[in-house]
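Novice: test case, fold it:
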Amino acid sequence: MKIAVLMFLVLYAVERLLETFWKREKVAGEIQIPYSLPLIIAVYVSLYLVVFYGWFRLDEQSFRRPIVMTGTILVITSVIGRNWAIKTLGVFHSIHIEIRNKHDLIQSGPYQYVRNPYYLSNIIEAIGLALMVGSRLALYISVLVYVPVLVHRMLLEEKSLSQKFGASFVKYEQQVPRIIPRLFHAKERSEF
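Specialist: The predicted model follows:
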């Protein structure tokens, strides 16, 4: 089972690199807050290295199959969610905080349920990776470092979108929660 987890982690790392840096058709735009991408990458790479360290420390006797399977399901769910968000954004997707020329305010696909499905998927992924290798250190880094960095970037991105779209974005904020989907389409405003 330990080798299967390693194979998954290596294949997933390749998938994540391709997904992140694959050249897609896009519309020209202006990158805002340029420090945010290197910061996210540095924290994510650190997290992934800790995940690999966690894998090396795994021993077959202490291997908890239900936790590994839960982590694997979370990571696969994150891939589906992130790729749904990327596909929905289409030419407006960017790994930077970037407002594209003729940018549309996307409110379909996963964006009708949460304003930040890409970031939600990244949070799910980080927790899943930590669970896959049973690493408390990776879980702590996910929750105490990676998630706050993602939330910081999310807030910066929403500020840029608010400046671009004005009242349309304010209305969208009032109707759609930031990151935690509503289970029962309640009308009250939700910050997260």
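Novice: can we go C-alpha only for contacts and neighbour counts from here?
Specialist: Noted.
Novice: where's Pro38 relative to Pro148, distance?
Specialist: 15 Å (CA to CA, to the nearest Å).
Novice: more neighbours, those two?
Specialist: Neighbour totals were compared for Pro38 and Pro148, and Pro148 leads with 14 against 11 (other CA atoms under 10 Å).
Novice: buried set for the host helix or strand of the more buried one?
Specialist: For Pro148, the host element (DSSP states H and E) is helix 147-165. For helix 147-165, the buried set under the neighbour-count rule, 16 or more other CA atoms under 10 Å, comprises 147, 149-151, 153-154, 156-158, 160-162, 164.
Novice: the structure of the following sequence is requested for comparison with the preceding one:
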Amino acid sequence: MGDPSKFSDLGLFYVFHSALLLMIMAELFINLYTYQKSTGKEKINKKDKGTKWMLMFNFYICIYISFYMVGNNIPAGFRNLKLPAIFSYFGVVLLLAGIVIRLWAVLTLKRAFTLSVQTAATQHLITTGIYRNVRNPAYTGSICSLLGTVICLRNVIALFIVLVLSLVCYSARIYVEEKALIEHFGEEFIDYEKHTYRLLPFVW
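Specialist: As a prediction, the model looks like this:
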């Protein structure tokens, strides 16, 4: 993790690790921001089905794989399957963009944002700001950051693994979450689905 030889120049090495630290700090902030003590005054319907822990596992395992696949314990044939050096710069931009998108999404929802899939009687459907066109921008941000991390390190095999893991895990989470939102909001959410995208505008 602290090996500058993995990067084309020392400046990029420090920028990448600063961005990585910023991503971890952002996740800590989100955990603290969304923490709420139960007051017993409002009924919370929890329908998470373990997806909170699945996303946490995906987050840490993707970062681990990104670094592990460029380590000396990996056979050189796999370790040296690399993207061109220029991709490291693109990776940093994607990593930072992901942090901004995720924080923007969380702060737009304010207290309505939770790490678990759950609904409450007083909950309102947010369709403004970053949620105007994308239904799950917080997940878009997370995926961008994870892909940015692995692209910075440039290993092709790690990129494939991170991409597949993230798509599988976040697709499962979105399925569970949107099912819960349909049950809670009914036609309001179904209508919202018709003119928005799940993760990426004009793609999906």
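Novice: quick one: TM-score?
Specialist: The TM-score (TM-score structural alignment, normalised by the length of the first structure) is 0.82; 182 aligned residues with a CA RMSD of 2.7 Å.
Novice: on that earlier part again, output the contacting helices and strands for the helix holding Pro148 of the first structure.
Specialist: If contacts are counted by 3 or more CA pairs under 8 Å, 6 or more residues apart in numbering; DSSP states H and E, helix 147-165 of the first structure sits against helix 36-57, strand 97-100, helix 117-132, helix 167-175.
Novice: buried ones in the longest one?
Specialist: Of all the residues in helix 36-57 of the first structure, those buried under the rule 16+ other CA under 10 Å are Ser36, Ile40, Val43, Tyr44, Leu47, Tyr48, Val50, Val51, Phe52, Gly54, Trp55.
Novice: now do it and helix 147-165, the angle between them.
Specialist: Following axes from the mean of the first three to the mean of the last three CA atoms, to 10 degrees, one obtains 150 degrees for the angle between helix 36-57 of the first structure and helix 147-165.
Novice: same question for the third one.
Specialist: With the same axes, to 10 degrees defining the directions, helix 117-132 of the first structure sits at 170 degrees from helix 147-165.
Novice: so who does whatever residue of the second structure lines up with Gly128 of the first structure touch?
Specialist: In the second structure, the residue paired with Gly128 of the first structure according to TM-score structural alignment is Gly148. The contact partners of Gly148 of the second structure, taken as CA atoms under 8 Å, 6 or more residues apart in numbering, are Phe90, Gly91, Val92, Val93, Leu94, Leu95.
Novice: for stretch 187-194 of the second structure, give me the average deviation versus the first structure.
Specialist: Taken over the aligned residues, the distance from stretch 187-194 of the second structure to the first structure averages 0.7 Å (mean CA distance after the TM-score superposition for the first structure).
Novice: Leu156 of the first structure -> the second structure?
Specialist: Alignment note (TM-score structural alignment): Leu156 of the first structure maps to Val176 of the second structure.
Novice: could you find the closest non-adjacent residue to its match?
Specialist: Asp48 (7.1 Å; CA to CA, 6 or more residues apart in numbering).
Novice: helix, strand, or coil at that neighbour?
Specialist: Taking DSSP: H, G, I helix; E, B strand; the rest coil as the rule, one finds Asp48 of the second structure in the coil state.
Novice: which residue lines up with it in the first structure?
Specialist: In the first structure, Asp48 of the second structure lands on Ile33 (TM-score structural alignment).
Novice: same question for Tyr192 of the second structure.
Specialist: In the first structure, Tyr192 of the second structure lands on Tyr172 (TM-score structural alignment).
Novice: that older thread, hmm, the match of Asp48 of the second structure is touching Ile97, no?
Specialist: Yes. Contact between Ile33 of the first structure and Ile97 holds when scored by CA atoms under 8 Å: they sit 6.6 Å apart.
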